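Chemist: Any chance you can model this:
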Amino acid sequence: MKKAILITFLITLCNQASFAQNETTVLTIKNNADAPTIDKNIYGHFAEHLGRCIYGGFFVGDTSKIPNTKGVRNDIVAALKDLKIPNLRWPGGCFADTYHWKDGIGPQEQRPTIVNKWWGGVTEDNSFGTHDFLNMCELLGAEPYLSGNVGSGTVQELSDWVQYTNFSGKSPMSDLRKKNGRTEPWKVKFWGIGNEAWGCGGNMTAEYYAGEYRKFATFMSDWENTGGITRIASGSNSADYNWTEVLMKNIPLNMLGGVGVHHYAVIDWGKKGDDRNFTEEGYFKTMQSALKMEELVTKHSAIMDKYDPEKKVAMIVDEWGGWYEVEQGTNPGFLYQQNTMRDAVLAGATLNIFNNHADRVRMANLAQCVNVLQAVILTDKAKMITTPTYSVMKLYSVHQDAKLLPLSFQSPLYTFKGESLPAVSASASKDKNGAVHISLVNVDAKNKNKIEIDVKDLGVKTFTGMIITSAKLQDYNSFDTPNKIVPTVFKGFENKKGKLEITIPPFSVVVLEGK
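Modeler: All right, here's what the predicted structure looks like:
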């Protein structure tokens, strides 16, 4: 009798599990005239003097046999332009608060060397400096975002940098710029005042940094260029809500263009897990950390709303991404890691969060662009490949400067060893030409998910789709198989009388376009 009861219970449990896996998620999209525009700068990137990001990545020198423009690789420029890169943050990161910009101008053979104390203890020869970076941004069609030195620099030094890059009249710094070969200013808009002031930028308290920010910001002015400059405060470390509270309370809003937030998806800072040979448990814990971004953005936004209800100050998530142990056999200080389907899912879900909070989040910077952490590009001498994260950023570029379409749904759960995460992530927008784009992510490592969307009121007739997926979570693009994971046509949906019925495979990213 007990055996029969047990069998009946197991059959019932299996049926319930089957029902849960085949349950349809109903997603509602709203045409809201008051919805914000998704700022293109949410899709920004980050280039630090770290490992092979600059040297051996972006910059190979003008004597290299690798095709380049003034030392910058042409293939990387082409790939990033295709990505519609809107902005690029430089020179750090931790490196920013040891960087003195005047070391990186003038004839290269006369530039002093320094030791990169943060990343690998390597000698930095300053051959890639202000002119090289800002000219590269012009090639990319991207806004430069300069991270100023507060930790070991001076107010005068940062004020001079603003004048050097932005002032067209006669002044000591504009004269120096012209002497170094650049007549017209670059008109740099985005300026970070220090980096991670709570840590490598000086181990400051929030109260102390707020005072330093006010001092530095006071002497950074640009009366000549329309709109002036956007001054960005070094923001909190993940869930340090007190940091945001102190900054918003103690810094006048007219001095504050943006407040940063840094958050990395890390399993454990002591043991971050393998970059490609990870288990489902490693994947689940990484996504658990990544999806915490929703809570972080919500809570930091609530604090900012107290002091800035009109949302004039932007939240700028200027470092985010997955952080694992370095690839075996590589320099631990260079932070080189492989980029798998896990990273594609992480990127898609994170960008959906940013899109949905576009009222406050108006810039973000994936860490980092080339050969470091969750890179979109990897190089090996003359070879260059793009990663699954690159593919996600490329598909999602349709959201740049499009109007957010707010949505609501109850996500099914992805459960592992008694813990659960939302399995479905989504965001939607309508661009200036009236095209609707819906980005969907299935976080679940094992089960497909069914989604239903009523699209009758969206003013579109036909849909097409692209998908990023692969056979295994651990799959990645290598230099031998560079196109293992690329976007392909997605056909797993039907439009039945104005209702989209979609089946999205496990650990995949889909972007639908309606016209």
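
Chemist: from here on, contacts and neighbour counts on C-alpha atoms
Modeler: Fine.

Chemist: does Glu173 count as helix, strand or coil?
Modeler: You called it Glu, but residue 173 is Met. helix (DSSP: H, G, I helix; E, B strand; the rest coil).

Chemist: Proceed likewise with the subsequent sequence, for comparison:
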Amino acid sequence: MKKAFLSFIVGCIVFTTSAQTSITLNTDLAKTQINKHIYGHFAEHLGRCIYGGIYVGEGNTKIPNTAGVRNDVIKALKDLKIPNLRWPGGCFADTYQWKDGIGPKANRPKMVNVWWGGVTEDNSFGTHDFLDLCERIGAEPYLAGNVGSGSVKDLSDWVTYVSHPGGSPMSELRKQNGREKPWNVKLWGVGNEAWGCGGNMTAEYYANIYRQYATFMTDWDNTSQIFRIASGASDGDYAWTETLMKNIPHKMLAGVALHHYSVISWTDKGPSIDFNEGHYFKIMQEAWQMDEFIKGHSTIMDKYDPQKKVALIVDEWGGWYSVEPGTNPGFLYQQNTMRDAMIAGLTLNIFNNHADRVRGANLAQIVNVLQSVILTNEEKMLLTPTYHVMKMYNVHQDAMLVPISIESPSYEYQGKKLTAVSASASKDASGALNISLTNIDYSKPHEVTINLRGEDFSKISGQILSSAKINDHNTFEQPNKVAVKDFSGAKLEKGVLKLTIPAYSVIVLNVKK
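Modeler: Take a look at the predicted model:
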């Protein structure tokens, strides 16, 4: 009797400290490809992202480098399988004069970065440096053109300089500067945040400007297939998206951008490390809003483009907090904790599940700025929790999205509720199934049951990113405090997967036939 009573008590404890999540995957109905460009990144001339983060100078003997770019960063980015990298901004893009960043470095004029810290830059990292970096890491370059303060000719010349095979003044100038073959850049942003730092334009005015600039971004032989991306809305500005979709001919519009940051408030962003549950819940609310914004903008795009030919490109997203104490407020340097891993896992699940319209995205930013995947300090470098999530999830790149239905309990805080567990799934070219799960609950583990319908599977493996505290992060003294580990807690029997996902953790499962 005592033993039975004890078992009853233990059962009650388990029931009250974990929650049930039910997922159904129709594994034989995968029809939509998850575009690899959803896993893109963003490198702006901001703080220590470029100088000191990526580029340390060709004469640097203290930090191993290739043509001035850190070797440890090159390796980390190659391992991450970055599909595209956006540069040079951001707000910086609409002040950048690309011709100042080519030719002999000793002859390049200096400039003042008026947007970020008022620092003087020597233009030693320019077009060749960036495009060569992209080649080294296997990423497609995504160039953001200067529409705010540049001219149509400036942007047209840049397109010619990097992509024309030869015979034009710009292609010959490229050859004089040491590059014979063109880079054939396909991804182009026509300005950035035109509603704000890119010129404070109205949507109607920008639509006309876009048409003008896009016209002269020439695709000479129809082989380079320039992919033009319009400066899109911030958050829920649906009127901006409607104006662009209505007023820009879709034959010159490949993508429309969307920017959304997870921020507590723009006046008090809160700490990046010593946050409390109130801070955490607000950030998770903002991260979940990405789903709402994508649905809203997609609905408008469907109205004008029911065949979904125009892509939604979320080319700025991530967590934004107050800078680390004692650092330049214009440099936007912040630490990266398990909270950021939750933003990444949740957001990537959202992108995957909207793969029919979302076909590109860029996490802000790649090194030492905002939600970075890499932090550096002189010769030291570390990988953040966000890096680990992005690497775990790269199994979804170009895989086929598996339709999913999910019923998850709520994560509750002071009477407010959020869905606790998010998930997405895909099938790769070999037929293997990859399932990504993120539990944002601040304190509760969740029992997960996954019904695999349509096909039979027999083998399972997995990885988990978890830690003892939600505030845990990697430092230069403890660079591996938060690290990926093998996960063997999932059991597969008769087409049903069962596992428990701890609070604030990310799991990716690989299931084979």
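
Chemist: What residues sit buried inside stretch 162-175 of the second structure?
Modeler: Residues Val162, Ser163, His164, Pro165, Gly166, Met170, Ser171, Glu172, Leu173, Arg174 are the ones in stretch 162-175 of the second structure that count as buried (16 or more other Cα atoms under 10 Å).

Chemist: do the same with stretch 266-286 of the second structure
Modeler: Counting neighbours by 16+ other Cα under 10 Å, stretch 266-286 of the second structure gives 269-273, 279-286 as buried.

Chemist: So which of those is the closest to Ala257 of the second structure?
Modeler: Glu286 (18.3 Å; Cα to Cα).

Chemist: what lines up against that closest one once you look at the first structure?
Modeler: Matched to the first structure by TM-score structural alignment, Glu286 of the second structure sits across from Ser289.

Chemist: hang on, isn't that match packed against Ala265?
Modeler: Yes - judged on Cα atoms under 8 Å, Ser289 of the first structure makes contact with Ala265 at a distance of 4.8 Å.

Chemist: Next, the distance between the ends of stretch 495-506 of the first structure.
Modeler: Its first and final residues considered, stretch 495-506 of the first structure spans 21 Å by Cα to Cα, to the nearest Å.

Chemist: Look up the counterpart of it in the second structure, residue range please.
Modeler: The aligned range for stretch 495-506 of the first structure is 492-503, by TM-score structural alignment.

Chemist: which other residues reach the matching stretch?
Modeler: For stretch 492-503 of the second structure, the surrounding residues in contact (Cα atoms under 8 Å, 6 or more residues apart in numbering) are 439-453, 456-460, 466, 489-491, 507.

Chemist: cool, stretch 95-107 of the first structure as well?
Modeler: For stretch 95-107 of the first structure, contacts defined as Cα under 8 Å, 6+ apart pick out 48-50, 90-91, 111-112, 116, 118, 126-131, 147-153, 157, 161, 180, 194-195, 200-201.

Chemist: in that stretch, what's buried?
Modeler: Applying 16+ other Cα under 10 Å to stretch 95-107 of the first structure flags Phe95, Ala96, Asp97, Thr98, Tyr99, His100, Trp101, Asp103, Gly104, Ile105, Gly106 as buried.
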